[in-house]
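Trainee: fold the following for me, if possible:
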Amino acid sequence: MTDANKTPKSRKVIEIHPEGQRIHPKKAEGRFAKLRLAVLAATQLFFYGMPWLMWHGRQAVWFDIPGRHFYIFDMVLVPNDLLFLSGLLMVCAFGLFWWTTIAGRLWCGYACPQTVYTEIMLWIDHLVEGDRNQRLKLEKSPWNLHKIRVKLTKYLLIAAVAGWTGITFAGWFVPIREFVPALFAGTAGFGAVLTAAIYAGFTWLLGHIMREKVCLHMCPYARFQSAMFDHDTLIISYDEARGEPRGARKKTAQRGETGLGDCINCNMCVQVCPVGIDIREGLQYQCIGCAACIDACDEIMDKMAYPRGLIRYTTEAVLKHEYTDADIKKRLLRPKVALYGGFLGIAAIGLVVGLFTRQTMHIDIIKDRGVMVRENKLGMLENAYRLNINNASEQPQIVSAVVRGFEDIRLNGLPEQGLEIPGGELVSVPVQVSTQPEYADRGSHPIEFEFRYRPAGAPENQARTIREKASFIGE
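Mentor: Okay, the predicted model is just below:
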């Protein structure tokens, strides 16, 4: 086939999705479409269902921002635990690098929220308006009662999905079993309603209006993925050596008789692509790895009685015949994979160990700046403090304290038997520290609070200790 002959076919492929016009992908069916559906179902079951799960009389996962507590089953995190958020972000970052180096953009094609909600919106399009050709015909038709009815039905369904998505998102931050009835009764809090409305609006905008534009122009991941890709990274590729020269033929034509490659130039791989690219033009940053083109091509190969795999998940090294698709070790045993995997393992282990060995009691000592020092009824110098005691566990805790720093130093404000702090609560307690004037001359003197805490009902030998430094102002 000459270059002159290739040009018209290339133009024909590109014009399937004219630039600037909305992409209407054809519905792909096959093993990867079923896998995407399974992942979509799993992720959305978690997102929509988790807020409704109860645990010990409260929402199992609840990010209570006003109360400054994050509840995750038996774990209660407080602002002092924000360090673990950095650890989680590191695990996610190294996990993404490691996964991308091995498997390319499989995250984008199957589990990315943008892909998931685009898939949901496309499913609604297909359900109401029909497949690609029917949607294109409807777009070109004049406005009439039929078109208005179809469009209105679609928009109502999309609005319902977007609205419930916004409500569910807000339900991760306010108790959803209280929020939903209050919302429909008109008594829900303004902040929660605004959060639900904003998230619903962005679901509509990004999932229905912008769709592939987010992946093409807004997502930074597509731009820096090349730093993690190499010739052993799993990507979706067209086997040019097998497919070229491409061209139409009769279905009854025997493979190899026509002098053409296996690609019959049906353009189905382009029609099903949600971002509107032609995978036969080589690896492109726009490709999200969803494998819709693989399903479409495999279906055509089956009809032609050709082997599957003209378009498939593979690597550049396989296409260059350096090894085969079955040689998984070649892909996994690589320095870059080991490096990212090592960092991922260290970050994950550090995060898990930190979470399970963290202090469940956090105490902040705040000096009363209103009265730096005063003389009490006993003639002793006295400083006032406020103890912010945060119980980051589900169980009530008994807290007692002593203070050290002078030969004669006393702590008042806490019961001798200890103060009970309810589970998951922040309690603020005013206390006073006093000493003899001869021990505390003018200026600041270091002192130390020693707190002991244990679960209510537990023996004293199970108590844990926290030491916090403070200062005592003398005169």
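
Trainee: please count neighbours and contacts with C-alpha atoms only from this point.
Mentor: Noted.

Trainee: what's near enough to touch the closest residue to Arg68 other than its chain neighbours?
Mentor: Distance criterion C-alpha to C-alpha, 6 or more residues apart in numbering; nearest residue to Arg68, sequence neighbours excluded, is Val78 at 6.0 Å. Counting by C-alpha atoms under 8 Å, 6 or more residues apart in numbering, Val78 touches Arg68, His69, Phe70, Asn390, Ala392.

Trainee: where's the second one relative to Arg386, distance?
Mentor: By that I understand His69. Here the criterion is C-alpha to C-alpha, to the nearest Å. By it, His69 lies 21 Å from Arg386.

Trainee: between those two, which one's more packed in?
Mentor: Neighbours per residue, other C-alpha atoms under 10 Å: of His69 and Arg386, the larger number sits with His69, 20 against 16.

Trainee: for Trp52, see how far away the nearest residue to that one once chain neighbours are set aside is.
Mentor: Taking C-alpha to C-alpha, 6+ apart, and ignoring the residues beside it in sequence, His69 has Val78 as its nearest neighbour in space, at 4.9 Å. In this view, Val78 and Trp52 are 22 Å apart by C-alpha to C-alpha.

Trainee: what of His208?
Mentor: Noted for His208: a distance of 27 Å to Trp52, by C-alpha to C-alpha.

Trainee: give me the more crowded residue out of those two.
Mentor: Ranked by neighbour count (other C-alpha under 10 Å), His208 and Trp52 place His208 first, with 22 against 18.

Trainee: for stretch 428-438, which positions count as buried?
Mentor: The neighbour-count criterion (16 or more other C-alpha atoms under 10 Å) identifies Pro430, Val431, Val433, Ser434, Thr435, Gln436 as the buried residues of stretch 428-438.

Trainee: from Gln462, how far off is Phe173?
Mentor: Relative to Gln462, and taking C-alpha to C-alpha, Phe173 is found at 34 Å.

Trainee: which one's more surrounded, the two?
Mentor: Neighbours of Phe173 and Gln462, each counted by other C-alpha under 10 Å, are more numerous for Phe173; the result is 19 against 11.

Trainee: now do the SS call for that one.
Mentor: The three-state label for Phe173, taken from DSSP: H, G, I helix; E, B strand; the rest coil, comes out as coil.

Trainee: host element of the closest residue to it other than its chain neighbours?
Mentor: If you skip the residues right next to it in sequence, Phe173 has Phe63 as its closest partner in space, 4.7 Å away by C-alpha to C-alpha, 6+ apart. Under DSSP states H and E, the secondary-structure element containing Phe63 is strand 61-64.

Trainee: name the helices or strands packed onto that strand?
Mentor: With contacts defined as 3 or more C-alpha pairs under 8 Å, 6 or more residues apart in numbering; DSSP states H and E, the packing partners of strand 61-64 are strand 69-72.

Trainee: now for the strand it packs on, which elements pack on it?
Mentor: Taking 3+ C-alpha pairs under 8 Å, 6+ apart as contact, the helices and strands that strand 69-72 lies on are strand 61-64, strand 75-77.

Trainee: let me have those in TSV, extended by mean neighbour count and distance to Leu37.
Mentor: Below are the helices and strands packed on strand 69-72 laid out as TSV (neighbours: other C-alpha atoms under 10 Å; distance: least, C-alpha to C-alpha, whole Å):
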stretch	mean neighbour count	distance to Leu37
strand 61-64	20	25
strand 75-77	19	32
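
Trainee: also this sequence, please, to line up against the first:
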Amino acid sequence: MKFDFKEEDLIIKPFKQDGPIYIREQKGYFQQIRRYLSWLLMTMFIGLPWVSYQGSQAILFDVARQQFRIFGITFLPQDFMVLAGVFMAGAFALFFVTNWLGRVWCGFMCPQTIWMLMFTWVEHRIEGTRNQRIKQDKAPWDFTKIQKKITKHTIWLFMSLFTATSFMAYFVPVHTLYTQMLSFQWSGLVSFWVFLFALCTYGNAGFLREKMCTVACPYSRFQSVMFDKDTLLVSYDAERGEQRGRRKRKDSPRELGLGDCVDCNLCVDVCPAGIDIRNGLQYECINCGLCIDACNDTMDKFGYERGLISYQSERQQAGEQAKKIRIKLVGYATLTALILAIMATWLMNRMPLEVSVIRDRNALYRVNYEGVVENPYTLSVINKTQQQLHYAISFKGLDGAVVTTPTDIKIDGGEMLLIPITVTIESAKLAKKVQQVTFVVSALEDAGISLEKQSYFYSN
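Mentor: You can find the predicted model right below:
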């Protein structure tokens, strides 16, 4: 007898469902953790814009006025270096978590996963279980099917619109945003962004789903670079599970020559990415743990030990002791802590005041008929706090000079004011044609808010 085998036939190819993925609803330990985290993150996402601090919205990214306000601190374009620090700290923190726990961010905290499973929850409540949804989609269109589809998509659209409006509340004052929404007075720009974000949410969570993770998101492509032999991943114990096969609950798997895997396929049915974890590590896996909950339920029903699918490292699968402290893990943690420490130090020493001296280059100085030299200046003063402050301006570096400034200088929080200043002195009192001078701007309400700015005094 002759067998005609090709080399590729001997390779186990990763399983991936074709067509739409019908996610089976699953309960369990990891699903419960995800649900609590999802509620916490969604509550923070929706509720933070409503939090007030010192009489104004605590978090507001006012793009039109180029101001970012975060709990009493106003960041201006000049402070965007802090944004680079946030991204760097976030990146190294993500690398640290990935090296330690794999793609746990994707499975438990990523907005795409949270909204996708939230949309699936609505779908399950309206159209039924996984098998019922498959059967319904294969059935011809009738009144019941149309009614369920319209109800589902209506709720999806409402959720998408509410999500987009909640997101827009970080950029438009929340009370203004919702007041204008109820009175249908949104501007064209606000309407455009709200409906664009709503459309993206509706498309991503309702239709693209796992394709955003496997195709659009670059993280799934380079995450393996951060893995090592001690990274915890969702893994299938092939030595214990194979040879897989169906059996009755009372059957002894050893007498049948089978492993503990009963080939129920539930691990595939609950997977948001539609993969079969029994075929090894695949980049589509988001470490959500749903397959672990499904497998543990099956093991309980058959009276087998839990953990056929579990979070394990490559070293643990080989029966070795996992290393808790690794150079890569410590390195990522150290860099994250270092950047956070630098940012904290910068914020503690940050002066909530910005001062610039503007000179008229066409007329650096003027000399009148009495021999008095006059230099005009314009001080650009930015109040980086969120309260109105009164400021005083002093001058040093030129003895005998007369400084003319406005008497009452008050600047609202987050505002800039141009202050004209004139410095005059008799030419006989000048030792040099160019002398360095200093302007001191101080807040009357807070002695700690004071800034010096150097400039030059010119004469003939």
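
Trainee: what's the TM-score here?
Mentor: TM-score for the superposed pair, counting by TM-score structural alignment, normalised by the length of structure 2: 0.91. Supporting figures: 453 aligned residues with a C-alpha RMSD of 2.5 Å.

Trainee: what's around the residue mapped onto Gly319 of structure 2 from structure 1, how many residues?
Mentor: Applying TM-score structural alignment, one finds that Gly319 of structure 2 aligns to His321 in structure 1. Under the neighbour criterion other C-alpha under 10 Å, His321 of structure 1 is assigned a count of 10.

Trainee: mind checking what Thr203 of structure 1 lines up with in structure 2?
Mentor: The criterion is TM-score structural alignment: under it, Thr203 of structure 1 has Thr201 as its aligned partner in structure 2.

Trainee: actually Gly341 of structure 1, sorry about that
Mentor: Here Gly341 of structure 1 is matched to Ala333 in structure 2, going by TM-score structural alignment.

Trainee: can you check Met50 of structure 1 too?
Mentor: Using TM-score structural alignment, Met50 of structure 1 pairs with Leu48 in structure 2.

Trainee: what's the mean distance for the helix or strand hosting Gly49 of structure 1 versus structure 2?
Mentor: Taking DSSP H and E as the criterion, Gly49 of structure 1 maps to helix 31-49. In this overlay with structure 2, the average offset of helix 31-49 of structure 1 from its partner residues is 0.7 Å by mean C-alpha distance after the TM-score superposition for structure 1.

Trainee: could you point out which element follows that helix?
Mentor: Counting by DSSP H and E, the element after helix 31-49 of structure 1 in chain order, helix or strand, is strand 54-55.

Trainee: the helix or strand just after that following strand vs structure 2, average offset?
Mentor: Next helix or strand after strand 54-55 of structure 1 toward the C-terminus (DSSP H and E): strand 58-59. With the two structures superposed, strand 58-59 of structure 1 lies on average 1.4 Å from its match in structure 2, counting by mean C-alpha distance after the TM-score superposition for structure 1.

Trainee: show me what strand 58-59 of structure 1 is in contact with.
Mentor: For strand 58-59 of structure 1, the external contacting residues (C-alpha under 8 Å, 6+ apart) are Pro51, Trp52, Leu53, Tyr71, Pro175.

Trainee: counting neighbours, what do you get for the residue opposite Gly350 of structure 1 in structure 2 once aligned?
Mentor: Alignment note (TM-score structural alignment): Gly350 of structure 1 maps to Ile342 of structure 2. By the measure other C-alpha under 10 Å, the count of residues near Ile342 of structure 2 is 13.

Trainee: helix or strand: which one has Ile342 of structure 2?
Mentor: If you go by DSSP H and E, Ile342 of structure 2 is part of helix 327-348.

Trainee: in that helix, what counts as buried?
Mentor: So, applying 16+ other C-alpha under 10 Å, buried residues of helix 327-348 of structure 2: Lys328, Leu329, Tyr332, Ala333, Leu335, Thr336, Ile339, Leu340, Met343.

Trainee: for the nearest residue to the first one once chain neighbours are set aside, give me its contacts.
Mentor: Computed as C-alpha to C-alpha, 6+ apart, the closest residue to Lys328 of structure 2 that is not its neighbour in sequence is Asn99, at 7.7 Å. Contact criterion C-alpha under 8 Å, 6+ apart gives Met226, Phe227, Asp228, Thr231, Lys328, Leu329 as the residues in contact with Asn99 of structure 2.

Trainee: what lines up with the residue nearest to His69 of structure 1 in structure 2?
Mentor: Val78 of structure 1 is assigned Leu76 in structure 2 as its aligned equivalent, the criterion being TM-score structural alignment.

Trainee: try Val39 of structure 1
Mentor: Under the pairing rule here (TM-score structural alignment), the equivalent of Val39 of structure 1 within structure 2 is Leu37.

Trainee: any idea how far Met44 of structure 2 is from that match?
Mentor: Looking at Leu37 of structure 2 against Met44 of structure 2, where the rule is C-alpha to C-alpha, the gap reads 11 Å.

Trainee: so for these two, which sits in the more crowded spot?
Mentor: Under the criterion of other C-alpha under 10 Å, the comparison of Leu37 of structure 2 against Met44 puts Leu37 first, with 15 against 12.

Trainee: show me what contacts that one?
Mentor: Taking C-alpha under 8 Å, 6+ apart as the definition of contact, the neighbours of Leu37 of structure 2 are Phe108, Met109.

Trainee: again with Ala322 of structure 2
Mentor: Neighbouring residues of Ala322 of structure 2 by C-alpha under 8 Å, 6+ apart: Asp230, Ser313, Arg315, Gln316.

Trainee: go on, Val234 of structure 2?
Mentor: Applying C-alpha under 8 Å, 6+ apart, the residues near Val234 of structure 2 are Ile277, Asn287, Gly289, Ile292, Ile309, Ser310, Tyr311, Gln312.

Trainee: that one pairs with which position in structure 1?
Mentor: Counting by TM-score structural alignment, which is the criterion used here, Val234 of structure 2 corresponds to Ile236 in structure 1.

Trainee: ok, now Leu117 of structure 2?
Mentor: Structural alignment places Leu117 of structure 2 opposite Glu119 in structure 1 (criterion: TM-score structural alignment).

Trainee: quick one: neighbours of that match, just the number.
Mentor: Per other C-alpha under 10 Å, the neighbour tally for Glu119 of structure 1 reads 20.

Trainee: can you tell me the SS state at it?
Mentor: When the structure is reduced to helix, strand and coil (three-state DSSP), Glu119 of structure 1 reads as helix.

Trainee: from Val91 of structure 1, how far off is it?
Mentor: Relative to Val91 of structure 1, Glu119 of structure 1 is positioned 27 Å away (criterion: C-alpha to C-alpha).

Trainee: with Thr465 of structure 1 instead?
Mentor: Between Thr465 of structure 1 and Val91 of structure 1 the computed distance is 31 Å (C-alpha to C-alpha).

Trainee: of those two, who's got more company?
Mentor: Applying other C-alpha under 10 Å to Thr465 of structure 1 and Val91 shows that Val91 carries more neighbours, namely 21 against 15.
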